[in-house]
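Asks: Dropping the sequence and predicted coords here.
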Amino acid sequence: MRIGLYPGTFDPVTLGHIDIIERGLALVDRLVIGVAINRDKGPMFTLEERVEMLEAECAEITDRVGGEIIVHPFENLLIDCARDVGANVILRGLRAVSDFEYEFQMVGMNRALDSSVETVFMMADARRQAIASKLVKEIARLDGDVSHFVTPAVQTRLKAKMQG
């Protein structure tokens, strides 16, 4: 069984993330969405909220296209998370050259830790390349329209978070 791990903070999940999830699902038998706890990033949404959003979005994806998706929080090393879930491939989305430089270093470190786990880079769809969770949060904070970047359900949660 081909098991892929798509890790990230998903704070919040964007249409760019969903694009990678849908396309990545076609490459593996099971796709595990690794939700990084990463306290250093100071997420807007709690881990539980991010997991809930992803589970809801992934349920819609599997209803539409099939496949198996599991949402899995993790706080350990990415390569250890890959081992924990039995992943033999890590999927990473790339938007720009700056993403590649960071990801290139990560691949080297991960290969040194476990050469049996491959990393596959997926370029974001051209319509989604500019989407970044950090920018989506900033637009939402300034009461801007984020409907081009997130699903209606995530937009509702962003608005509620801004008001409360």
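Replies: Ah, there it is. Numbering: from 1, shown residues only.

Asks: from here on, contacts and neighbour counts on C-alpha atoms
Replies: Noted.

Asks: Can you spell out which helices and strands pack onto the longest helix seen in the chain?
Replies: Counting residues, the longest helix found in the chain (DSSP state H) is helix 47-65. Applying 3 or more CA pairs under 8 Å, 6 or more residues apart in numbering; DSSP states H and E, we find helix 47-65 packed against strand 30-36, strand 68-74.

Asks: who touches the first one?
Replies: By CA atoms under 8 Å, 6 or more residues apart in numbering, the residues outside strand 30-36 that reach it are 1-10, 21, 24-25, 47, 50-51, 67-75, 81, 85.

Asks: Show me the helices in this structure, by range?
Replies: Counting by DSSP H, the helices of the chain are 15-25, 47-65, 78-85, 97-113, 133-141, 152-163.

Asks: what about Leu47, distance to Arg92?
Replies: 20 Å (CA to CA, to the nearest Å).

Asks: Deepest in the core, which of the helices of the chain is it.
Replies: helix 15-25 (a mean of 20; mean count of other CA atoms under 10 Å).

Asks: Which residues does that helix contact?
Replies: Under the contact criterion CA under 8 Å, 6+ apart, helix 15-25 has outside partners 4, 6, 10, 31, 57, 61, 67-69, 91, 93, 122, 124-125, 128-129, 131-132, 149-151.

Asks: Check the offset of that helix from the chain's centre.
Replies: With CA atoms, centre = their mean, to the nearest Å as the basis, the distance from the averaged C-alpha position of helix 15-25 to the chain average is 8 Å.

Asks: Pull out the buried residues from the contacts of helix 15-25.
Replies: Buried subset of those (neighbour count, 16 or more other CA atoms under 10 Å): 4, 6, 10, 31, 57, 61, 67-69, 91, 93, 124-125, 128, 131-132, 149-150.

Asks: just wondering, since we're on the most centrally placed residue in the chain, how far is it from Asp80?
Replies: Geometric centre of the chain, nearest residue: Gly8, 4.2 Å, by CA atoms, centre = their mean. According to CA to CA, Gly8 stands 15 Å off from Asp80.

Asks: let's bring in a second model and compare:
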Amino acid sequence: MGNCKREKNVEGTYKKAIYSGTFDPITNGHMDIICRASNIFEEVIIAVAQSEAKNPMFDHEQRVKFVKAATNKIENVKVVGFDTLLVDLATELKINTIVRGLRAVSDFEYELQMGYANSSINKDIETLYLMPKLENAFVSSTIVREVIKFNGKYQHLVPKEVLECI
């Protein structure tokens, strides 16, 4: 492979990755990706974007709290809030792998563009795309927010720790 910089550790995992999102709220689909990433990398930073332009249902502090509650039993996961470009945060944290989830083909085009944009800003950034298990493929924060808004049943779509917070 020639000039590969990344090295596996003894257990077969890579060092660090960052997984970002608005997490408004964090869903079982997000947790699926987080669990998979935590099995691949020694450390996974979950970066909760402020994203005020998206007009989130829950404020930034609440969303960080939700993610911390949902991931508190995963030893190699840390949660941070941020309000910068993801690629700048990754560079600041000395992380060169961004993890992104893909639910459907419709996600792929957007995520591919973002991956290329990030790579154009920092050529050392790699993007790893993970797909959730089939039972989580339809779950999105948008769907959960709509169900919450209309007092529907959403408990099966979010981690139990988040239910306690909501």
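Replies: Cool, got the structure. Note that the structure is a prediction, hence the values are computed from the model and not measured.

Asks: ok so, going back, mind checking which of the contacts of helix 15-25 of structure 1 land in strands?
Replies: Per DSSP state E, strands hold the following members of the contacts of helix 15-25 of structure 1: 4, 6, 31, 68-69, 91, 93, 122.

Asks: which residue in structure 2 lines up with the residue nearest to the centre of structure 1?
Replies: By TM-score structural alignment, Gly8 of structure 1 lines up with Gly21 in structure 2.

Asks: how close does that match sit to Thr71 of structure 2?
Replies: 14 Å.

Asks: buried sites along stretch 121-131 of structure 2?
Replies: 125-127, 130-131.

Asks: any idea what Glu135 of structure 2 aligns with in structure 1?
Replies: Using TM-score structural alignment, the partner of Glu135 of structure 2 in structure 1 is Arg127.

Asks: Oh, that last question was meant for Leu163 of structure 2, not what I typed.
Replies: Mapped onto structure 1 by TM-score structural alignment, Leu163 of structure 2 lines up with Gln155.

Asks: Around the aligned residue in structure 1 for Ala49 of structure 2, count how many other residues there are.
Replies: Counting by TM-score structural alignment, Ala49 of structure 2 corresponds to Ala36 in structure 1. Using other CA atoms under 10 Å, Ala36 of structure 1 is surrounded by 22 other residues.

Asks: give the contact list for the match of Gly8 of structure 1.
Replies: The contact partners of Gly21 of structure 2, taken as CA under 8 Å, 6+ apart, are 47-49.

Asks: Now distance to Gly144 of structure 1 too, for the helices and strands packed on helix 47-65 of structure 1, in CSV please.
Replies: Shown next, in CSV, are the helices and strands packed on helix 47-65 of structure 1 (distance: least, CA to CA, whole Å):
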stretch, distance to Gly144 of structure 1
strand 30-36, 26
strand 68-74, 29
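
Asks: Tell me which of those approaches Lys161 of structure 1 most closely.
Replies: Closest to Lys161 of structure 1 of the helices and strands packed on helix 47-65 of structure 1, according to CA to CA: strand 30-36, at 19.3 Å.

Asks: can you list contacts of stretch 89-97 of structure 1?
Replies: For stretch 89-97 of structure 1, contacts defined as CA under 8 Å, 6+ apart pick out 2-7, 17, 20, 24, 82, 100, 103, 117-124, 129-130.

Asks: Pull up the gap between the aligned partner of Asp59 of structure 2 in structure 1 and Val150 of structure 1, please.
Replies: Counting by TM-score structural alignment, Asp59 of structure 2 lines up with Thr46 in structure 1. According to CA to CA, Thr46 of structure 1 and Val150 of structure 1 sit 18 Å apart.

Asks: ditto for Ala124 of structure 1
Replies: From Ala124 of structure 1 across to Val150 of structure 1, the span is 15 Å (CA to CA).

Asks: Kindly report the same for Ile131 of structure 1.
Replies: For Ile131 of structure 1, the distance to Val150 of structure 1 equals 9 Å [CA to CA].

Asks: Overlap of the contact sets of those two?
Replies: Here Ile131 of structure 1 and Val150 have 14-15 as joint contacts, going by CA under 8 Å, 6+ apart.

Asks: thinking again about what came up before, so which of the helices of structure 1 is nearest Asp40 of structure 1?
Replies: Closest among these, once you apply CA to CA, is helix 47-65, at 13.2 Å.

Asks: what's the angle from that closest one to helix 152-163?
Replies: Following axes from the mean of the first three to the mean of the last three CA atoms, to 10 degrees, one obtains 160 degrees for the angle between helix 47-65 of structure 1 and helix 152-163.
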